[in-house]
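Participant: my questions concern the predicted model and sequence given below.
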Amino acid sequence: MEKLLFMFCVGSVFLLIGSSDPQLDSKPIFINCGTNSTTTISGRQWVGDSAADNLTLTSPGLTITSSTGADHGPLYSTARIFNTTSNYTFSVAVSGTYFVRLHFGALDVNNSIFGVTANNLRLLSQFNVSDALARANATSLVKEYVIRVTSRALALELAPSTTASFAFVNAIELVPVDDEFGLFAANYVDRALETMFRLNVGGPRIGPGGDGGLFRGWEPDDRYMLIADAGSLVTNTSRVEYASANDTRAAPLKVYETARAMSDTEVLEKRFNMSWKFDVDPGGFEYLVRLHFCELAFDRTDQRVFRIFVNNRTAAEEFDVFSRAGGKGKAYHFDYADTIETQIDTLWVQLGPELSASAAGTDAILNGLEVFKLGKNGNLARPSSRFGSGSNSSPGRASKSLVLYGVIASATAFAVVVVVVAGAVRGRRKRMVVAASAKWRSLSTVEASASGAQGACTGNRTMGGRRFAISEIRQATRNFDEALVIGTGGFGKVYKGEIDEGVAVAVKRAHPQSQQGVAEFETEIEMLSKLRHRHLVAMIGYCDEQSEMILVYEYMSNGTLRGRLFGGLGGGPVLDWKQRLEACIGAARGLHYLHTGAGDGGIIHRDVKTTNILLDSEFVAKVADFGLSKAGPGWDRTHVSTAVKGSFGYLDPEYFRLQQLTQKSDVYSFGVVLFEVVCARPVIDPSLPKDQVNLAEWAVRWERQGGLRAIVDLRIECSNESLRKFGEIARKCLADEGRNRPTMGEVLWHLEYALQLHEAYVRSGDGEAFVKAEEEVVAAALGGGGCS
């Protein structure tokens, strides 16, 4: 990794740019492609590229109109397409630094794979708009670059990647950075930048109209946070102003009027960081991280001191915003640059307390965050996507129609379009097959490894489960009737269905436009194809036709454990104490099997919670949802190093802090489940007083004081001894350090002991008879020991 570059004295690194000639008027250029009309949007005039007098086209290409794009705004209703390399050449008033923005929308043009260069700087290569939209889960996107133009012209070249492909663009912006100081140091702009992310931390979206003439968009940060509740929202309490003239163009003041800070939250311990995770392009690129700060609460130095980490490396220690910015309400920004290793596609930004400092508030604050990719050897292009260059295997696209709407300028142009479309349709048929194999590539590998076979499966049965036709799935779910939806998630929806003349199943269908669940689906197939246990939800089969990703499971008629704790399913009765104990025991058996009976190192579930514990018609508990599961460490290792994933409130703090996953991480999460079972309240409830917000912390305090009975769900009846044993093992699961937590086998043994104590209580009642019965249970437990 290259040497880290720190930029602590921001004012000293800025470069005077642009022409000093006041006679030259540098104005933004807004081009609406594929039309000759002018459109006004949010106060900006977008001139049709056919009518603009400040640009020339080397080839007219073709104009198209799309009803799909029109649904997402007038800029995306028209486009200009090129089947050969063509240039937009812009005449600019002054040389200098420009924001160059390219707008792309969903135009149903699946064969569009192309590259873009700007004055010989490669911006995009093998670019597939449909793939990019699928990755972003969006209907339109803007690719933004910061480019230094050294002449009075900017040539944007669009080049189809193959003879059967074509290039297109919906709109183009050129916005000069015409203030006295440039936004970036000279050594950055000379290499060019691509804007990857621009966030208004703790605040709402700020559109281009609210950015003071630079027309940047600032999006909310919550979708990028590992745990949004790790940072509470803060707003300004006094007038905010820029710390210096060098900061006035860095971000609009609205960005500095909101923030996330840790000082007002009691949900997490002080040693936790606020963490943001970004998917970036691999390939050894260098990234510039720009952090925007404004102290909104403290009015003296040394009151809020914290550390800044980028990709687990320290970017700044003892960072005091008040001191650096020069006071409260002063807007200030800080830059940090680092090189991402070739194979890494994730960038982490974390802010946490400086525990060694004696500050009154050792917590972090952040108002805004930007991530820029720096050009390398004249290149900013993302490496080819995992679908492969020219592939059309992004989810949901195989079912799209390939339709071009346009006015054809001549018979020759018309012939070109016919050839292009015909080739695209032929290619599409082939790519539909590629789509299924790319998205479901784990199916073939799982089946082959499970059966030992090298060839294709015969019939409609595989070792990975039954392969359903899409027609069978539609019939089973009444064509995905919304009335049959029994659950939803980031992957899509779960339907109740019927197969084979009345057999109830759960049908899990990935949303056709979502990329979120692809990896999770593949992991779940791999795991469930290898695992068989009474207390794990069984996978019956799958469907991979027509670019669908569907899994079929056994149907669990009594829903989730959480649903039964909070009022019962469909108004049914809540679980009594014995049923709750048996559910916990069943789940513990399933997890114990994962940890010890699934090969070397076992399997770590990584998302243990009450919504992932399901109950069948006999209230037998089964662990579900293996999308985040990981193979455990081998005999010669203590942990698995991996990015933190899981559910807030259940997450092991040691795993979060060290990013080291162990089986004890599941044990911690299960300890939270145990207290949720006995208290029947949410694991995080911000509406409660601060000392009660976090169930685990609150319940552990009561248990240690011997007062767990005071917070037990009033709808259940249980003996003090059974409750005491249950609370004791739950508390041990929540030990700060994993080495001090019991194994899942030990947890199981103690839960079975608690159930025996309860059954003895029920048989004998209170009093001397119960004491005698309890002594017999204890003696039997000590004599037998262990667990099954």
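Facilitator: Alright, I've got the coordinates.

Participant: from now on I want contacts and neighbour counts done on CA atoms only, so please keep to that.
Facilitator: Will do.

Participant: all helices for the stretch 301-450 of the chain, in order.
Facilitator: Using DSSP state H, counting those that start in this stretch, the helices of the stretch 301-450 of the chain run over residues 321-325, 411-439, 441-451.

Participant: could you do the stretch 1-150 of the chain as well?
Facilitator: 67-70, 129-136.

Participant: can you list the ones you listed in JSON lines and add distance to residue 744?
Facilitator: Listed next are those as JSON lines, based on distance: least, CA to CA, whole Å:
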{"stretch": "helix 67-70", "distance to residue 744": "53"}
{"stretch": "helix 129-136", "distance to residue 744": "38"}
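
Participant: what's the closest of the ones you listed to residue 21?
Facilitator: Evaluated with CA to CA, those place helix 129-136 nearest to residue 21, the distance being 40.2 Å.

Participant: next one for the comparison:
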Amino acid sequence: MGKITGEGLLIVLILVAVSTTDAQPKSLLINCGSNSSVNVDGRRWVGDMASNTNVTLSSPGVAVSTSTLSGNSIYDPLYKTARIFTASLNYTVKEVQGNYFVRFHFCPFETGEDFNVNKSSFGVVVNGLKLLSEFDVPGMISHKNMDLQSSGKNASSFFLVKEYILAVNVDLLVIEFVPTGGSFGFINAIEIVPVVGELFDGSVSKVGGGGGNLNLNGRAMETMYRLNVGGPEIQSDQDPDLWRTWEVDSSYMITENAGSAIKNHSNITYASMNDTSVAPLLVYETARAMSNTQVLEKRFNMSWKFEVDPDFDYLVRLHFCELDYDKANERIFRVYINNRTAMGNVDIFVRAGGMNKAYHQDHFDTVSSRIDNLWVQLGPETAAGAAGTDALLNGLEIFKLSRNGNLAHVERFDSADNLVGKSKARIWVGIGAGLASIAVVAGIVLVLCFCKRRRKESIDTKNNPPGWRPLFLYGGINSTVGAKGSAGTQKSYGPAASTRAGKRFTLAEIIAATNNFDESLVIGVGGFGKVYKGEIDDGIPAAIKRANPHSDQGLAEFETEIEMLSKLRHRHLVSLIGFCEEKNEMILVYEYMANGTLRSHLFGSDLPPLTWKQRVEACIGAARGLHYLHTGADRGIIHRDVKTTNILLDENFVAKMADFGLSKDGPAFEHTHVSTAVKGSFGYLDPEYFRRQQLTEKSDVYSFGVVLFEAVCARAVINPTLPKDQINLAEWAMRWQRQRSLDTIIDARLKGSYCPESLSKFAEIAEKCLADDGKSRPTMGEVLWHLEYVLQLHEAWLNLKSNETSFSSSQALRGIQDDGGLEVVVQEPSSHDEEVGLDLKQN
């Protein structure tokens, strides 16, 4: 008998028969590959070969017994048996007319060379409706796992939920499993649960209007996502009527800090008794509301991004319940789906009929063949008053609607678990068929050979026994030199090394330079790992950045930084001296910046404060570096993480831009922006980029504007300990600047030591950088020109003060004697006069 060597996966496929019946159907729970019963989650699951059931099999297939190492699911006992099929296998279920959930459980296992689940591929058809095609269970496990890891989430448990809604008008449910080609398929368990109540109305309005309502009658659906927003995962046994699982939403958020989790203060009830089966009350007892609502300008949204199948219609269900306010007009917001308004002027209290009243809203939208993601965003209603600048969401579900009797979308994975067949396939559009075929075939052969060799090395290195392992575990981070890519492949740094500038250091040299990574030499810590001060080449100081060997986080950024700094050279960019990639280590060596970050000289340390001139010069240096990035290459480079901790100062306080891990090449000549996932630092993030996911050079300009205000005010860009109107530096400073009173909140240590006109011009530049519309912001070249003018104004002011002081001091000298000495007479001297007098000595 086989033995499970990987973690279990529950794949849930739910079918709801939309019809009416007088008698309430009963649940049917099937333990596949067995003739015995087992009690799981308080319910009894009957073997698929047991007698006296309404289930028959078209063929026996192969029944196997397994064991599981999952430990992450209440359904693990069901995964100890499975049924394998190498030819079409039908489960025919009688007396099922009505509304049902049908869930299929899959847990990969090893049964010998004849059935390698890494090569398993099959389809599922129910009553003639195609649900799955060329379904690859391990590939789907690996793909979702990598998605979680790439977003920094825990990926130790992997459950993939697919839900189908089907109109069944016959007293029969035929579930057909169809292997792909010469492959095979398997199934561990099936549960068929009757639906209680009504889940959907007859029609749904289209996002943005103009498309009328969509009639749901006769439309099959697949549930793509079900989220408990702002709350913990809801297990199936916590939804005892329908046994649904509700995921945590944070892994799908673009910026988790944009929304704060909140809980209810009293009992929740349904706004309508027709909604009692739509979602359990647990969903409405928690929510996510906008963070820092009183300080964020009315531009920021809470955003969730979902990968979906292209060329389908989608129904989006939003769950709401007002948990905080007991009257109207306290929380008003808008809902956007795929960057179009789905709901405006939303006041949950008004729509639900009071506080702690649960209700839901449905919308549908069409995703074209060129798009494979769907966005849901909540943001302030621009017409609302300051008190209403807020938004709230309790739950979210996304359903895919059938098209021409089909819900299947083929998900193909290459040998390294990368998802193909979506946006990647479109790269070849327009290329001649012959050339494309040759390139693709050659590429596949190379990838297969490379991945096979790497995978074998990984397995050999770790002395793993043969047999099935989840694909995302092959070639673990400790098994080879390199980093995991976002899709779980080993990304080798070696082949690129020959094209890099800088010295290749041995690990022994790095250990000697850092005294074996002495903790007392740590000068910085980030998601990538630690930065040490070291000495290389006979005492030359250097900053040595070492990736954490026990974590993937930031390794992709490491590779980006190497690539960027290898082709960039400028006085105001931190220089890359070299690198080390040896024995699982990924280390970068930079020039040492003796005075650390700009932020450390502004606040949060006991370092002496910078003068106004030093602050302006530091901003000029950073602006020169950014201007070079934007203009020094054919397409330009967008830094994407401009902030005061990424502006470093050398021993002469010359500023240089650092940390290029998030940098992106600018748009191609014929494009105006780069479409990419939102990354950056909260407080510095361009709201237009955040809202539209369109990156431009003006996104760096916005972030630099926040840096300018930070240099003036010397405080954190987000400080939740301050009063609400001061938490966000950009909004607080802009409010004073619009009144032309920024000097009211200037760093107190600068009082009396700066040119008022230079501050005024400096503030005007910062204000222009923070314009809502990117097109209204200046270029970095224009910003640089104005900052240099600010410096000239201040230096002229300093010279004028110096001349005035010199003239005043000369008037204080009286009575020159001719007896070989100098008599100093000071009448009521000022502090400056005293300093001058101290420098004069009698001959």
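Facilitator: Arrived safely. As the structure is a prediction and not an experimental result, all values here were calculated from the model.

Participant: returning to what we had before: pick the most deeply packed of the helices of the stretch 301-450 of the first structure.
Facilitator: helix 321-325 (a mean of 22; mean count of other CA atoms under 10 Å).

Participant: mean deviation, it versus the second structure?
Facilitator: Here the mean offset of helix 321-325 of the first structure against the second structure after fitting is 4.5 Å, by mean CA distance after the TM-score superposition for the first structure.

Participant: contacting residues around that helix?
Facilitator: With CA atoms under 8 Å, 6 or more residues apart in numbering as the test, helix 321-325 of the first structure has contacts from 243, 293-295, 298-302, 304-305, 328, 330-332.

Participant: highest neighbour count among the residues you listed?
Facilitator: Highest neighbour count within the contacts of helix 321-325 of the first structure, by other CA atoms under 10 Å: residue 294, with 32 neighbours.

Participant: skipping adjacent residues, who's closest to the corresponding residue of the second structure for that one in space?
Facilitator: Aligned counterpart of residue 294 of the first structure in the second structure: residue 321 (TM-score structural alignment). Nearest residue to residue 321 of the second structure, sequence neighbours excluded (CA to CA, 6 or more residues apart in numbering): residue 358, at 4.7 Å.

Participant: what are the boundaries of the helices in the stretch 151-300 of the second structure?
Facilitator: 281-284.

Participant: any idea which element the residue lying closest to residue 762 of the second structure once chain neighbours are set aside lies in?
Facilitator: In space, and not counting its chain neighbours, residue 762 of the second structure is closest to residue 790: 6.3 Å by CA to CA, 6+ apart. Residue 790 of the second structure is part of helix 780-811, with elements assigned from DSSP states H and E.

Participant: now do that helix: which elements does it pack against?
Facilitator: Packing contacts for helix 780-811 of the second structure, counted by 3 or more CA pairs under 8 Å, 6 or more residues apart in numbering; DSSP states H and E, involve helix 612-631, helix 756-769, helix 831-838.

Participant: columns distance to residue 609 of the first structure on top of the helices of the stretch 301-450 of the first structure, output as a markdown table?
Facilitator: Shown next, in a markdown table, are the helices of the stretch 301-450 of the first structure (distance: least, CA to CA, whole Å):
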| stretch | distance to residue 609 of the first structure |
| --- | --- |
| helix 321-325 | 39 |
| helix 411-439 | 28 |
| helix 441-451 | 26 |
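
Participant: out of the ones you listed, nearest to residue 373 of the first structure?
Facilitator: Set against residue 373 of the first structure and scored by CA to CA, the helices of the stretch 301-450 of the first structure come closest in helix 321-325, at 25.6 Å.

Participant: circling back to that earlier point, out of the helices of the stretch 1-150 of the first structure, which is the most enclosed?
Facilitator: With a mean of 20, the top stretch among the helices of the stretch 1-150 of the first structure by mean neighbour count (mean count of other CA under 10 Å) is helix 129-136.

Participant: residues touching the closest residue to residue 757 of the second structure other than its chain neighbours, list them.
Facilitator: Closest residue to residue 757 of the second structure apart from its sequence neighbours, by CA to CA, 6+ apart: residue 793 at 7.2 Å. By CA under 8 Å, 6+ apart, residue 793 of the second structure lies in contact with 755, 757, 758.

Participant: also residue 363 of the second structure?
Facilitator: The neighbours of residue 363 of the second structure, taking CA under 8 Å, 6+ apart as the test, are 204, 205, 206, 207, 315, 316, 317, 342.

Participant: run a quick check on the second one versus residue 314, I expect a contact.
Facilitator: No - using CA atoms under 8 Å, residue 205 of the second structure makes no contact with residue 314, being 11.5 Å away.

Participant: shared neighbours of these two, which are they?
Facilitator: residue 364.

Participant: between these two, which is the more surrounded one?
Facilitator: More crowded of residue 205 of the second structure and residue 314, by other CA under 10 Å: residue 314, with 24 against 19.

Participant: would you mind measuring from the residue nearest to the more buried one when sequence neighbours are not counted to residue 104 of the second structure?
Facilitator: In this structure, residue 314 of the second structure finds its nearest non-sequential neighbour in residue 400, 4.6 Å apart by CA to CA, 6+ apart. Distance, residue 400 of the second structure to residue 104 of the second structure, using CA to CA, to the nearest Å: 18 Å.

Participant: quick one, which of the two is more surrounded?
Facilitator: Taking other CA under 10 Å, residue 400 of the second structure and residue 104 do not tie; residue 400 has more neighbours (28 against 19).

Participant: now do the same contact list for the aligned partner of that one in the first structure.
Facilitator: Residue 400 of the second structure maps onto residue 373 of the first structure when the alignment is built from TM-score structural alignment. When contacts are counted by CA under 8 Å, 6+ apart, residue 373 of the first structure touches 193, 194, 195, 196, 285, 286, 287, 288, 380.

Participant: 6 Å - rerun?
Facilitator: By CA atoms under 6 Å, 6 or more residues apart in numbering, residue 373 of the first structure lies in contact with 193, 194, 287.

Participant: now do the helix or strand hosting the last one: distance to the chain's middle.
Facilitator: Right, residue 287 of the first structure. Assessed by DSSP H and E, residue 287 of the first structure sits inside strand 286-293. Relative to the chain's own centre, strand 286-293 of the first structure is displaced by 20 Å; criterion: CA atoms, centre = their mean, to the nearest Å.

Participant: residue 208 of the first structure: how many residues sit nearby?
Facilitator: Neighbour number of residue 208 of the first structure under other CA under 10 Å is 15.

Participant: can you check residue 748 of the second structure too?
Facilitator: Neighbour count for residue 748 of the second structure, taken as other CA under 10 Å: 12.
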